[in-house]
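Student: What follows is a predicted structure for the sequence shown.
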Amino acid sequence: MIIAAEREETYEKVYKVWKDNTGRELLSILWNESSGQCARVFEEPGIQKGELNKETLNKEKLNTDELKNTALKVVNFFKNNKKVTGVAAGVICLLIIIGFVLGRGKSFDFANYVNLESSINGHGRCDGNIDYEQFAEDIMKDSKIQEKVQEYFKNYPLAEAYEEDDYEYLLEDKLESNLDVTVDIKKGTQGELKNGDKVKLTLVCNNKKFFQKMGIHFSPSSKTITIKGLKDAETIDYFDGMTLEDLGLQGVAPYGKVSSEVSNTLPDNKTISMTCSPSEGLSNGDKVTVTIDSDSNNEDVAYVPKSKSKTFTVKGLEEYVIKLEQIDKDIMDSIVKQAQDAAMSYAAQNSDYGTVELTPIGTYLLTAKEEIDGGYYNKVIVVFKAKSTIAGKQIENYSYISFTDAKMVDGKAVVDLGEYHSPYESSLFSTEGGEGYDIVIGDSTYWAKGFKSIEELFNQKVETDVEAHNVEASEGLYKR
């Protein structure tokens, strides 16, 4: 039976319905019962008029579920196109089904291969990432598709080196380079998805011809899935066992330091990165807050933090002396005695000098305005009024002794008395050199140790450092 030519417009409508609903080209055949041949074909690439006969068509195996869905679409079409005659409707329906059978390959639900980026309920994330390896493995289980894939890639460069598993890898590469998934969160929040939330996944295929040629179809092209199977996370303390030592606490207050970045290990040996703030300029009693890095959300383990940060109180740091009042009388007495011993030792080793008498009149304390690299953090300068005898003549001037980096230990100031500077040169002591001035006695000129005035001592030993240091002077001592 051949349908009259005036029905051609109807065939075109059927063709459009088929293509809109399936995304595939329709092979529509008008069957001639008497000749057993195709009388007319809506052309599709690779299939020419008259190539098919009843024997070929009868060998095709029908998928009943897909056939039913297709038939329903055809019925809906005819409900909306009442001008089509009963005979025409039957023939067209038959031909659509035949085209469906011949053009159909195997369908795969892409959504089954979209992975969630977390296994934790309430912390799920769906970025549309496909498990291409598993997808390719499952597709290649179909022997017909496997044959087509191997045939397609047989002329691939170095094809002779590829075994069956290698062809699976090549298909995986095709999937990865041509399939993408867009994600629309219908219910829930990205990164905080929980069981019961809904996500719409839409497949974007950039090379439909290849997959059609392989007999691979993706159905449906979009799908709304309900999140399920996420495990409830165990809440644990991410900071368990962490101490100040783990933060790398070091240095001397007020310039203590901790590491800016630290880590801790969870029960499953997963390492969690954290940041410390502040990490510099620390003193005892200061607070350091350790915070879990925002990009260290631990999605692939079943734990969530009890808290995202923890605050530690700095303690146990040595401290630099920053106030004169921290130096008690016992320490000051030992400093004065060291200065007197240094002066007397110098006088005893120089025949021009007689005795040297030092009377303390005050103390300067210099403290660094900020951390110094390679310099000193503080300097204690004890000032003396000095009386000495040079060639039998009594001389009065001003002298000093200084110590650097005095610290507080267990609440008391500690000064290294073995490391100091003074005007008195001696191979027995570490000195700054021989500060002093010429003095004429009779016909001879001598070098008097010290400074003529307290102002000169201040100018040379204190004021030269005020740019980088704060200065504190004891009561009554000269200060500009």
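Tutor: Alright, I've got the coordinates. Residues are numbered from 1 along each chain as shown.

Student: drop to CA atoms for contacts and neighbour counts, all remaining ones
Tutor: Fine.

Student: Quick check: buried residues in the longest strand seen in the chain?
Tutor: For the chain, the strand with the greatest residue count under DSSP state E is strand 353-368. Neighbour counts over strand 353-368 (16 or more other Cα atoms under 10 Å) mark 353, 354, 356, 358, 360, 362, 363, 364, 365, 366, 367, 368 as buried.

Student: Skip the chain neighbours and tell me the closest residue to the last one.
Tutor: Just to be clear, that refers to residue 368. Once flanking residues are discounted, residue 368 sits nearest to residue 469: 4.3 Å by Cα to Cα, 6 or more residues apart in numbering.

Student: Going by distance to residue 275, which of the buried residues of strand 353-368 wins?
Tutor: Of all these, residue 368 has the smallest distance to residue 275: 27.9 Å, by Cα to Cα.

Student: Tell me who's in contact with the closest one.
Tutor: Counting by Cα atoms under 8 Å, 6 or more residues apart in numbering, residue 368 makes contact with 376, 377, 378, 468, 469, 470.

Student: A further structure is provided below for comparison with the first:
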Amino acid sequence: QPQAVQPQPQPAQPSKPLNIPWKLVGIIGGIAAAVIIAVVVVVSIISNRKVPVTFDEYVTFECEGYDGFGTATAFFDKESFIEDYSDKIKVSREGNKYIKEMYGDRYKEVVENMNPAEEFARALYGEIDKTDQISNGDTITWVWKIDDEEDLRAYFKVEFELNDVEHKVSELDEIGTFDAFEGLELTFEGTAPNGTARIENQKSDGIFDYLSYNILNREGLKNGDEVTVEVTNTWTSDRDELSNSLAQKFGEVPAEWEKTFTVEGLPYYIETVAEIPEDTMTAMQKQMSDYMDSKVARDWDSEVSTLEGMTYIGSYLLIPKESGDKNYLYLVYKMDAWNDSDGYVSYYIYIEFNNLRMVDGLCDVDLNDYSITSNYIEFGGDYYYYGFKNLDEVFSKCVTENLEYYTYDSTVEDVETSSATPTEAEEEE
């Protein structure tokens, strides 16, 4: 059976060329180039964009202790900072250049194993401006201490401001106070104005075991003076340091650091004649009377000389100008006598005592420790007397000669005596 004749395939017809105007081709080419340039620019901008970095939220303050004596610390939380910025902080072109210069052939290895945020954080550190003696209401400031800030800005794609970080304290506990002078007593010893003070009955339990005391003016004391005692410690004289130590250990500090005590009960040397008790004055006058009775009985011949009378007319009291432990008391008498050569005569004599002092309200004086003037006088006859012709001579001897070193108090007043004068005796004859 005859085969069917297959039709011969037709040769492919060439496609017709697109009839695009050359002007349109130029426009399309320009747009494509612009897109490529824009993409490159955008990529360049993105790759060089600096990441804004802040630090304040990573600075933590910790304050503890008691108001006025607290302690403060602060730290920069690098771990949290690195965690938050690990995918954000990148090394800059300048930074990569620096790494290449530093590590050479190891550059790729270093870059692959480096966390830019961690390297950036290594340079961040600071400190606070106050660490102790902190009070509620204080403002503590974290101050950044970065020496290579310019390098950080150059080597990393970051932008930042290094501002100080402030914290206002409010979390400290209130401090307690106690009476540091509880049970403390002072004993005053010696004789005014040279008394001394000594501490008695100092407590030593608990917080008091950490205290000692210092008497600021312990010597040269007289009654009525004020003595100041201050709280201190054997291992420090710094009050702030001691306060801080007590606050940390006990939560308390002294309510007062100093206390004044009034000096009282000291024996004291008499400074005015009026201070001498009457019984003491009577005893000294009796000593003078006993002396004269003995003197006349022993040395005077009653046939030719007699003591007609003796009258106490007052005293001179010498008080040392500088601190001293003595005073001198001169009891002055007007003496009336008679002798067969001069007739009736009047003269003055003194008896001197020293170291008169008041002890517990009583006057202490050694009645056996006295002296009588050794000056003697004559009235033109055959006899002489121990004494002075007038009060001016007595004053000169007792007072004037000692004014360089002593002040004085005087109650001396001359008196008219009842003894007959020489003129009166002659008239009677």
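Tutor: Nice, thanks for sending it over. All figures in this text were calculated on a predicted structure; none of them were measured in a lab.

Student: what's the TM-score for these two chains?
Tutor: Laid over one another, the chains give 0.55 as their TM-score (TM-score structural alignment, normalised by the length of the second structure), with 319 aligned residues with a Cα RMSD of 5.1 Å.

Student: about what we covered before: would TSV of the buried residues of strand 353-368 of the first structure with distance to residue 293 of the first structure be doable?
Tutor: Supplementary listing: those in TSV, determined by distance: Cα to Cα, whole Å:
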residue	distance to residue 293 of the first structure
353	69
354	70
356	65
358	60
360	56
362	52
363	49
364	46
365	43
366	40
367	37
368	34
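
Student: These: which two are farthest apart?
Tutor: 354 and 368 (38.5 Å).

Student: and which of the buried residues of strand 353-368 of the first structure is nearest residue 203 of the first structure?
Tutor: residue 368 (65.2 Å).

Student: how about the helices in the first structure?
Tutor: 8-22, 54-58, 64-79, 86-103, 132-139, 143-152, 164-178, 208-213, 329-348, 454-461 (DSSP state H).

Student: closest to residue 237 of the first structure out of these?
Tutor: Using Cα to Cα, those put helix 132-139 closest to residue 237 of the first structure, at 36.1 Å.

Student: equivalent range in the second structure for the closest one?
Tutor: For helix 132-139 of the first structure, there is no aligned range in the second structure, judged by TM-score structural alignment.

Student: And for that helix, what's in contact with it?
Tutor: Everything outside helix 132-139 of the first structure that qualifies as a contact, by Cα under 8 Å, 6+ apart, is 108, 113, 145, 146, 168, 169, 171, 172, 173, 175, 176.

Student: show me the residues around the last one that make contact.
Tutor: With contact set as Cα under 8 Å, 6+ apart, residue 176 of the first structure has these partners: residue 132.

Student: Tell me the counterpart of it in the second structure.
Tutor: So, by TM-score structural alignment, residue 176 of the first structure is left unmatched.

Student: Spell out the residue ranges of the strands in the stretch 101-250 of the first structure.
Tutor: 106-108, 179-187, 198-205, 216-218, 222-226, 234-236 (DSSP state E, counting those that start in this stretch).

Student: Tabulate those (JSON lines), appending mean neighbour count and distance to residue 309 of the first structure.
Tutor: JSON lines is the format used below for those (neighbours: other Cα atoms under 10 Å; distance: least, Cα to Cα, whole Å):
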{"stretch": "strand 106-108", "mean neighbour count": "16", "distance to residue 309 of the first structure": "46"}
{"stretch": "strand 179-187", "mean neighbour count": "16", "distance to residue 309 of the first structure": "29"}
{"stretch": "strand 198-205", "mean neighbour count": "19", "distance to residue 309 of the first structure": "32"}
{"stretch": "strand 216-218", "mean neighbour count": "19", "distance to residue 309 of the first structure": "46"}
{"stretch": "strand 222-226", "mean neighbour count": "16", "distance to residue 309 of the first structure": "33"}
{"stretch": "strand 234-236", "mean neighbour count": "13", "distance to residue 309 of the first structure": "13"}
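
Student: can those strands go into TSV with extra columns for distance to residue 75 of the first structure?
Tutor: Compiled in TSV, the strands of the stretch 101-250 of the first structure are given as follows (distance: least, Cα to Cα, whole Å):
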stretch	distance to residue 75 of the first structure
strand 106-108	23
strand 179-187	32
strand 198-205	28
strand 216-218	24
strand 222-226	24
strand 234-236	54
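
Student: closest one to residue 48 of the first structure among those?
Tutor: Proximity to residue 48 of the first structure (Cα to Cα) singles out strand 216-218 among the strands of the stretch 101-250 of the first structure, at 22.2 Å.
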